[in-house]
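S.K.: quick one: sequence and predicted model below, then my questions.
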Amino acid sequence: MREVFYYFLLLFSFSFLQTPAQEEAEALLKWKNSLSSHGLTSWSLNSSSSTTTPCNWTGIRCNKIGRIVGINLAKSGLIGTLYQFTFTIHLTSLFTLNTLGLTLFWGFPTQVSQLRLGAIPSEIGNLLNLRVLCLFNNSLVGPIPYQLSNLRQVSHLHLGGNYLENPDPIRFKSMASLTDLNLHYNLLTLEVPPFIFQCSKLIFLDLSYNNFTSMIPVQLFTSLKVLKFLNLTQNQFEGPIPMEIKNLAELQELKLGENRLNGTIPSEIGLQSNLRILELHENPFHGPIPSSIGSLRMLERLNILKAGLNSSIPYELGFCTNLSFLELSQNNLVGPLPPSMASLTRISELGLSSNQISGEIHPFFLSNWTELISLQLHKNNLSGTIPPEIGSLHKLNFLILFQNQLSGSMPWEIGNILNLYELDLSNNHLTGFIPPSIGNLSRLAKLSLMNNQLSGTLPHEMGKLKRLQFLDLSLNKLHGTLPSSITHLENLNSLYVHYNNFSGNIPKDFGPSSLGSVSFSVNNFTGKLPPQICIGGKLVYLTADQNMFDGSIPPSLKNCTGLAPRRPVIQIR
């Protein structure tokens, strides 16, 4: 949430000895004229212009006596350098300068097509009354100049999205007024710059997407006691999470994902009662999810994806009733879903895939999870039937249950999930027929029912799925003819019906212009392949062997120059 702040409050503020307003305007014009590209057409002092005072210029704000106190040039299309922007003798009443979203390159002026990387000029350390310094998303290189630590009044320092390196650890002093520090997406390495530990007023600290390789320094948790937002994502921090994390009583967001942290997740993490976001994903932890996590009653987002966890899901997780995002996939979690998870009535995204979770998907879960947008339980050992209560998930976009041990029939109520975009029930033990209510899913783009024991005919209502791009019905016991309505699937890219008992002719008008892959193999089809099977020229994969097709090869196949045989492609009797 604090990152959004920088899109609206990204500014310098400084105060100097007064200089005439004319000099202020001329200084800005000199800088504007050095830019390679800009949209500052109102910046002019021509007598014929209606904007003879800089107070009427785009992005300029003046005080009551006509002195420039604010410059906001975000999204003004500027390309160039700050080489001719003076930091000392002009614009001394300036309070705000917003440079976010500009393409600014520090260093010597160059042509747009030959932009060079440059360093932060050390002279910026002369702006002793600066309050907010934001140089986000440029191409700045080199060490962060130690002169920045002269800016004793700076509260917000945002240098993210550059190529900056570690500052001099000895010459870079404490910045006692600093409350927000963002250094993400840079080239910082080895250890966390020690000046950070002396910034006792820090509330927001983002060091993500760098190359730190040390252990997480304990000082982050002992010296920065008012910290609310800590982001160390995607570095190479190693070792355990320090137990001293319990000292951060104000912490609201803790992001430690994509590092090399190991050991167990400390139970002390449950003491952060204000925590709203906890991300520990993609670290080589081991052991259980601590039951103390149930104390995080404010928690809204929990991500422990691919973190080496090997336990059951703690019953206490159900106490985190504010959770809207829960991702525990790709671990070694075992046992059934605890009944307490039915209390997660605000959950909108639930990912538990690629574990060893067993037991049934009980109806009371689905009855309470009505806010779900994504339900991903694939690659587990879930058994039992798909409850008809699945139809109560009216907001659901993704229902992914493949590779479990689910049995029984597809519930008719599945056709009530009108917002469904992807439905994957493949690699289970489902029986019975495909319910005609499937035709209600007008937004469905992907449907995979492969490798089940489904029987019966393909419902005519399948042709109502006008947005369908991927359809896999292979490895079932379906029979009868393909309904003529499949010719209405104009957006279909992939169709797989191999290893069934289909018979009769394939509708002769079948041939979506977007078709790239199709397999009719190992059925009892007769007649001819559709003459327009490759009318769109995008087909790269076609199998039709082990059928009883006759006649000539469709002439439209000459359009498919990307079609290369990888196995017997067509067997015509």
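M.R.: Structure's in. What do you need? Bear in mind the structure is a predicted one, so any value in this text is a computation, not a measurement.
S.K.: every contact and neighbour count from this point should use C-alpha atoms.
M.R.: Fine.
S.K.: what's the following helix or strand after the longest helix anywhere in the chain?
M.R.: For the chain, the helix with the greatest residue count under DSSP state H is helix 21-34. Heading C-terminal from helix 21-34, the first helix or strand you meet, by DSSP states H and E, is strand 60-62.
S.K.: below is structure B, check it against A:
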Amino acid sequence: MKSSFFPLIILTAIIFLRRLNPTEAATCHPDDEAGLLAFKSGITRDPSGILTTWKKGTPCCSWNGITCLTGDRVTAISVGGQADVAGSFLSGTLSPSLSKLKHLDGIYFTDLKNITGPFPQFLFQLPQLKYVYIEHNRLSGPLPTNIGVLNQLEAFSLEGNRFTGPIPSSISNLTRLSQLNLGNNLLTGTIPLGIANLKLISSLNFGGNRLSGTIPDIFKSMTNLRFLTLSRNQFSGNLPPSIESLAPILRFLEVGQNNLSGTIPSYLSKFKALDTLDLSRNRYSGIVPKSFANLTKIFNLDLSHNLLTDPFPVLYVKGIESLDLSYNRFHLNTIPKWVTSSPIIFSLKLAKCGIKMSLDDWNPAETYYYDFIDLSENEISGSPARFLNETKYLVEFKAAGNKLRFDMGKLTFAKTLETLDLSRNLVFGKVPATVAGLQKLNLSQNHLCGKLPATKFPASAFAGNDCLCGAPLSPCKV
């Protein structure tokens, strides 16, 4: 699962600032103009023309991405690329001359991808700075040990760069922070105990680093914390007792892909506001607490790749959006009714969950929203044709290692489908030409026959069938 609250906050802030800008045609203060043009000169590539309006002698308050709220002084810079458009990325460095913009309270450099260099020291020379989002660039090196000097900051995100070394202990001095995001870097060491001083924090993200040790018992003072992401690190032990104090308001708890062990704490069932819980890819054992039935607002639950055992509790949710229980030691026998009845589910992953049912008997309440399905390594029989023919936005369907039996030639599927894995089943018939539009395909170890349509897939995608022929397999006999 992926948290999206930080980009959302950035977008909201930028829109807010632009709407409040009363001086779009104001003249440009000489210091601000010099600092901004120095920043532009440090950019070596701007293929989509993000900075084309930044011209000497023109009102800088009307330049793209510039906001002025106090006369002719620049108060915010917002320069962002589009993550899915390669040509929108900038290359270059962050000029230290940005320190000339003494009225700056917000810096938003997001998704520029190719901005390099160390931690920007000019931040220490901006006395009114409150909001810093320098995300998804290529800044590197250590975080400065005196980072705590920036104690006027209220939001601080360096997500998606290449910073290394430890989290400086002085970060505990940033007591005005409501958001701290150091996710997706290369940080090492442990979480400083002084983080407990951040009593106003509502969003804390250290995910996607190389942090280790146990998760410190520091959360009792964080009475506003709603989003906690520590996933994709090397933490060991179990969740600390003070996590329980977050029960009234915590919405996101993501600690997947670590080395956590023991049993799942039963106190998690007290988190009545919890929207997302990710404990995946750890070494949790034992049963899932029966009291999880109290998590009535849970929308996203990922317990996959652990050592959890039966029985799995019945959840009383109005609708679950994504569920992954794959690769534990469950024997569910059927897809749970509380899952089948969900009208909003988009991702269902129950690989190797001991399911022994026929897909002919599966009648989901709604197929419209399904994007991802993984039912691999079970004992599922019947045909997925009815289901696949009804979905409109399905991206991935995996059901390898089952007992599915149907005519492949009669199968149609959504135009959005990218991945199809039906390997190691009892599928028969011909391979339809429509598979050529997929990105990933595995039909190996079935009973398919006939000439293959022209595709880009290797022989391994079709190996082990009864009588398939044609490229990339052997030529068909005349």
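M.R.: The structure has been received and is ready for your questions. Keep in mind that this is a model prediction, so the values were computed, not measured.
S.K.: hmm, back to that, which strands or helices does the longest helix of structure 1 pack on?
M.R.: In terms of contacts (3 or more CA pairs under 8 Å, 6 or more residues apart in numbering; DSSP states H and E), helix 21-34 of structure 1 is not packed against any helix or strand.
S.K.: now do the helices in structure 2.
M.R.: Here structure 2 has its helices, by DSSP H, at 5-20, 30-41, 337-340, 385-390.
S.K.: please point out which parts of the longest one sit buried.
M.R.: Judged by neighbour count using 16 or more other CA atoms under 10 Å, the buried positions of helix 5-20 of structure 2 are 6, 10, 14, 17-18.
S.K.: looking at the residues you listed, which is nearest residue 69 of structure 2?
M.R.: Of all those, the one with the least separation from residue 69 of structure 2 (CA to CA) is residue 17, at 8.4 Å.
S.K.: if I look at residue 496 of structure 1, how far off is residue 188 of structure 1?
M.R.: Separation of residue 496 of structure 1 from residue 188 of structure 1 (CA to CA, to the nearest Å) stands at 49 Å.
S.K.: more neighbours: which of those two?
M.R.: Using other CA atoms under 10 Å as the criterion, residue 496 of structure 1 and residue 188 rank with residue 188 on top: 25 against 20.
S.K.: apart from its neighbours in sequence, what residue is nearest the more buried one?
M.R.: Closest residue to residue 188 of structure 1 apart from its sequence neighbours, by CA to CA, 6 or more residues apart in numbering: residue 165 at 4.8 Å.
S.K.: just give the number of residues close to residue 519 of structure 1.
M.R.: 19.
S.K.: again with residue 288 of structure 2
M.R.: Around residue 288 of structure 2 there are 19 residues (other CA under 10 Å).
S.K.: residue 339 of structure 1 too?
M.R.: For residue 339 of structure 1, the neighbour count with other CA under 10 Å is 12.
S.K.: how close does residue 142 of structure 1 get to residue 166 of structure 1?
M.R.: Residue 142 of structure 1 sits 8 Å away from residue 166 of structure 1, going by CA to CA.
S.K.: from residue 99 of structure 2, how far off is the counterpart of residue 96 of structure 1 in structure 2?
M.R.: Superposed on structure 2 with TM-score structural alignment, residue 96 of structure 1 falls opposite residue 75. According to CA to CA, residue 75 of structure 2 and residue 99 of structure 2 sit 12 Å apart.
S.K.: tell me the spacing between residue 199 of structure 2 and residue 268 of structure 2.
M.R.: The value you get for residue 199 of structure 2 to residue 268 of structure 2, if CA to CA is used, is 22 Å.
S.K.: please read the previous query as pertaining to residue 184 of structure 2.
M.R.: Distance from residue 184 of structure 2 to residue 268 of structure 2, by CA to CA: 26 Å.
S.K.: show me which of these two is the more surrounded one.
M.R.: Higher neighbour count among residue 184 of structure 2 and residue 268: residue 184, with 23 against 20, using other CA under 10 Å.
S.K.: OK, contacts around the equivalent of that one over in structure 1?
M.R.: Counting by TM-score structural alignment, residue 184 of structure 2 corresponds to residue 209 in structure 1. Counting by CA atoms under 8 Å, 6 or more residues apart in numbering, residue 209 of structure 1 touches 184-186, 232-235.
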